[in-house]
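**Q** Sequence first, then the predicted structure:
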Amino acid sequence: MNTAERDTNPRIVIPQAEPVLVETGNVTKKVRRRALLQNVSFTVERGEICGLLGPNGAGKTTLIRAMTGLIRPDSGDIRIGGRSVVREREAAVLHVGAIVESPIFFPYMTGRDNLDNLALLHPNLPTRKEREQRVREVLEIVRMDKRADERVKTYSLGMKQRLGIAQALLGDPELLILDEPANGLDPMGIRELRELILRLKHELGKTVLVSSHLLDELQKICDRIVVIREGEQVFAGSREEMIGRHSSLEEAFVEMMTS
């Protein structure tokens, strides 16, 4: 084959995914005259763990509700995987899994039965075989497979949180959003949660947005930090940029909140 013939052959180009998975642009949400969010803008790249920080009432859960399409911002936009949550909600959130506040399950049913019922509602799992296989997979991921056939009412808080993460993983999402997942957990439960989040990143390539008041834990796992105070974004950048000249994330955060 001569050079001319080789050059006329079609070339297969495999498109590369954009590095930015989440992009919020000037997101604003008001209730009456109070601004719950005001011009919040940041990005999260694929494969990152992003910590969402702020005091109680800062607007963290409001932002998470907007990112998951549960509420609509008054202005601005949120794009996930290039899709607008405002204009293309169904397509944008199809590959998002979330725990907003505390996961709720039927306590008289087993963990597996709860997930089986939830899998029935997921558009990414159209067949019974796919649903059963995915339920088995997520139970193994969160290491609940050995307790899956026990009733949820017998579970500890940490086990319920892991079952909640299993629920959020059912559709094999690119982005996992966790709202205060460590609330009420004892030190062992917090450690297990930390290890699970790191495994989701390193072994499964998940992108995770997690809000928490446990700054020591976020310092151990986060690549990126976003800080909100009274609805306004006061910082967005890498963990190292956030800590800066301070000895810890906690010290940097306290100074930021009191300055």
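**A** Done, it's in. Residues are numbered from 1 along each chain as shown.

**Q** Only C-alpha atoms from now on, for both contacts and neighbour counts.
**A** OK.

**Q** Now do residue 99 against residue 179, distance only.
**A** From residue 99 over to residue 179 the distance is 6 Å, taken as CA to CA, to the nearest Å.

**Q** Where does residue 178 sit: helix, strand or coil?
**A** At residue 178, secondary structure determined by DSSP: H, G, I helix; E, B strand; the rest coil is strand.

**Q** ok, it touching residue 65?
**A** No. Between residue 178 and residue 65 there is no contact under CA atoms under 8 Å: 11.1 Å.

**Q** higher neighbour count, those two?
**A** Of the pair residue 178 and residue 65, residue 178 is the one with more neighbours under other CA atoms under 10 Å, namely 26 against 17.

**Q** mind listing the helices for this structure?
**A** Secondary structure of the chain (DSSP state H): helices at 3-8, 60-67, 89-93, 111-120, 128-141, 157-168, 187-202, 215-221, 239-243, 249-258.

**Q** Chain neighbours aside, what residue packs nearest to residue 91?
**A** Counting by CA to CA, 6 or more residues apart in numbering, residue 91 lies nearest to residue 83, which is 6.8 Å off, once chain neighbours are set aside.

**Q** what about the one you found, how many residues close to it?
**A** 19.

**Q** Residue 29 too?
**A** 24.

**Q** now swap in residue 190 and tell me
**A** Neighbours of residue 190 under the rule other CA under 10 Å: 18.

**Q** putting a second one here so we can go through both:
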Amino acid sequence: MPELTVDLERDTETDAPFSRVCALTELSATTPGTGRYLGTIDKIWTVGKKVHGGTMVAASAAAATNWLRASDSALTAMAPIAASSDFLGAPVPGEVEYEVRIRKVGRQICLADTTLIQDGRNLVRTAFTFGHLDDADPLYAQQHGDMPAEPPADAVGYESGSAMGSIVNVGKGAELYIDRAWARFLDGEQAEPRLRLWMRPRAGDQRDPDVSMYFAMMSADMSPPVPMNLGHFGWAPTVQMTTYLRRRPAPGWLRIIATTHEVGGRMFDEDQLILDSTGAVVAQSRQLALIPQR
């Protein structure tokens, strides 16, 4: 399958590049009772040469949502509140297919599995739990008032030609900044394995409530591996990742806080917490990954 040819500098504030990831075409199912969709992930949704993991999870969520709604119109209010993903291989930018199977339909909870397929190979398998998003004020919420709602003047951008933008192409599809005060690896120093970022979708990607929801899920995999602050650089393959969607984000900047419980000799865990412009928790993720070796 040929790679897509995309002008990485073309997207503007009025474009909706993430909407194109979520725009799926229904195909004829090869197995009765399954949904099948065709989509495209272009080169701006990559880290290095590899398709960004969070983007694949979010696009798989779009496919599962489409099929669940098509199967029963009474389920349109449900959203993918949890996703458990296993990465079996690394797709290249271009066309991909999504196969969806519904495992359970209930009044409060529905279950569905999505497999991302490219060139006949199953590459990402995600089990989704659907339910109703939290639309009430929380009984308790941890405060994160020390993180500014918007990137400060010394935040490091991911624009083309920058240290981060030369690797993380996702910065060409959205506004993305990392907190220099926490990302000490940028100055050749070591520090606590924790990172903070700010991310904002393009204007067009904020207009569609569903795309905005999928964007929040994607952003829960946006932080660099936190062992970089300990001097471990390179690819950190994800062993398994779980993503939670709590509520639809308000328009504006998303705040991303990445922490860890332990960085071991072989593996590390990384939690990412996503706050919207109001300070509400909109998404979370936890993943187990292999530590890059020095």
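**A** Okay, I see it. In this text the structure is predicted, and so the values were computed from the model without any measurement.

**Q** Drop the TM-score for these two in here.
**A** For these two chains in superposition, a TM-score of 0.26 is obtained (TM-score structural alignment, normalised by the length of the first structure); 115 aligned residues with a CA RMSD of 6.1 Å.

**Q** hang on, the earlier thing: contacts only, for the residue nearest to residue 91 of the first structure.
**A** Listed by CA atoms under 8 Å, 6 or more residues apart in numbering, the contact partners of residue 83 of the first structure are 89, 91-92.

**Q** Would you mind measuring from it to residue 21 of the first structure?
**A** Relative to residue 21 of the first structure, residue 83 of the first structure is positioned 10 Å away (criterion: CA to CA).

**Q** Look at residue 175 of the second structure and tell me its secondary structure.
**A** Of the three states, residue 175 of the second structure takes strand under three-state DSSP.

**Q** for residue 100 of the second structure, that is, sorry about that
**A** Classification of residue 100 of the second structure by three-state DSSP places it in strand.

**Q** Just give the number of residues close to it.
**A** Neighbour tally, residue 100 of the second structure, other CA under 10 Å: 27.

**Q** Could you point out the helix or strand that follows whichever helix or strand residue 204 of the second structure is part of?
**A** Taking DSSP states H and E as the definition, residue 204 of the second structure sits inside helix 203-207. The C-terminal neighbour of helix 203-207 of the second structure among helices and strands, as given by DSSP H and E, is helix 209-219.

**Q** Give me the buried positions along that following helix.
**A** Residues 210-219 are the ones in helix 209-219 of the second structure that count as buried (16 or more other CA atoms under 10 Å).

**Q** what does that helix contact?
**A** 18-19, 22, 53-59, 61-62, 199, 201, 205-206, 243-245, 247-249, 254, 256, 274, 282-284.

**Q** which non-adjacent residue is nearest residue 199 of the second structure?
**A** Leaving aside its sequence neighbours, residue 199 of the second structure sits nearest to residue 176 (CA to CA, 6+ apart; 4.5 Å).

**Q** now residue 27 of the first structure
**A** Of all residues not flanking residue 27 of the first structure in the chain, residue 76 sits nearest, at 4.3 Å (CA to CA, 6+ apart).

**Q** Residue 39 of the first structure: which of the helices of the first structure is closest?
**A** In terms of CA to CA, the element of the helices of the first structure nearest to residue 39 of the first structure is helix 60-67, at 11.2 Å.

**Q** Show me which positions of that closest one end up buried.
**A** Here helix 60-67 of the first structure shows 60-67 as buried, counting by 16+ other CA under 10 Å.

**Q** will you turn the residues you listed into JSON lines that also has distance to residue 49 of the first structure?
**A** Converted to JSON lines, the buried residues of helix 60-67 of the first structure look like this (distance: CA to CA, whole Å):
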{"residue": "60", "distance to residue 49 of the first structure": "16"}
{"residue": "61", "distance to residue 49 of the first structure": "17"}
{"residue": "62", "distance to residue 49 of the first structure": "19"}
{"residue": "63", "distance to residue 49 of the first structure": "17"}
{"residue": "64", "distance to residue 49 of the first structure": "15"}
{"residue": "65", "distance to residue 49 of the first structure": "18"}
{"residue": "66", "distance to residue 49 of the first structure": "19"}
{"residue": "67", "distance to residue 49 of the first structure": "16"}
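
**Q** closest to residue 235 of the first structure among those residues?
**A** Checking those against residue 235 of the first structure with CA to CA, the nearest one is residue 60 at 13.4 Å.

**Q** Enumerate every residue touching the closest one.
**A** Residue 60 of the first structure neighbours (CA under 8 Å, 6+ apart): 52-54, 211, 228.

**Q** Need those in JSON lines (columns: distance to residue 257 of the first structure).
**A** Shown next, in JSON lines, are those (distance: CA to CA, whole Å):
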{"residue": "52", "distance to residue 257 of the first structure": "14"}
{"residue": "53", "distance to residue 257 of the first structure": "11"}
{"residue": "54", "distance to residue 257 of the first structure": "8"}
{"residue": "211", "distance to residue 257 of the first structure": "16"}
{"residue": "228", "distance to residue 257 of the first structure": "9"}
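
**Q** which pair in the residues you listed spans the largest distance?
**A** Largest pairwise distance in these, by CA to CA, is 10.8 Å, between 211 and 228.

**Q** what touches both of these two?
**A** With CA under 8 Å, 6+ apart, residue 211 of the first structure and residue 228 have common neighbours 52-53, 60.

**Q** And residue 116 of the first structure, how far from residue 226 of the first structure?
**A** From residue 116 of the first structure to residue 226 of the first structure the distance is 35 Å (CA to CA).

**Q** again with residue 215 of the first structure
**A** 12 Å.
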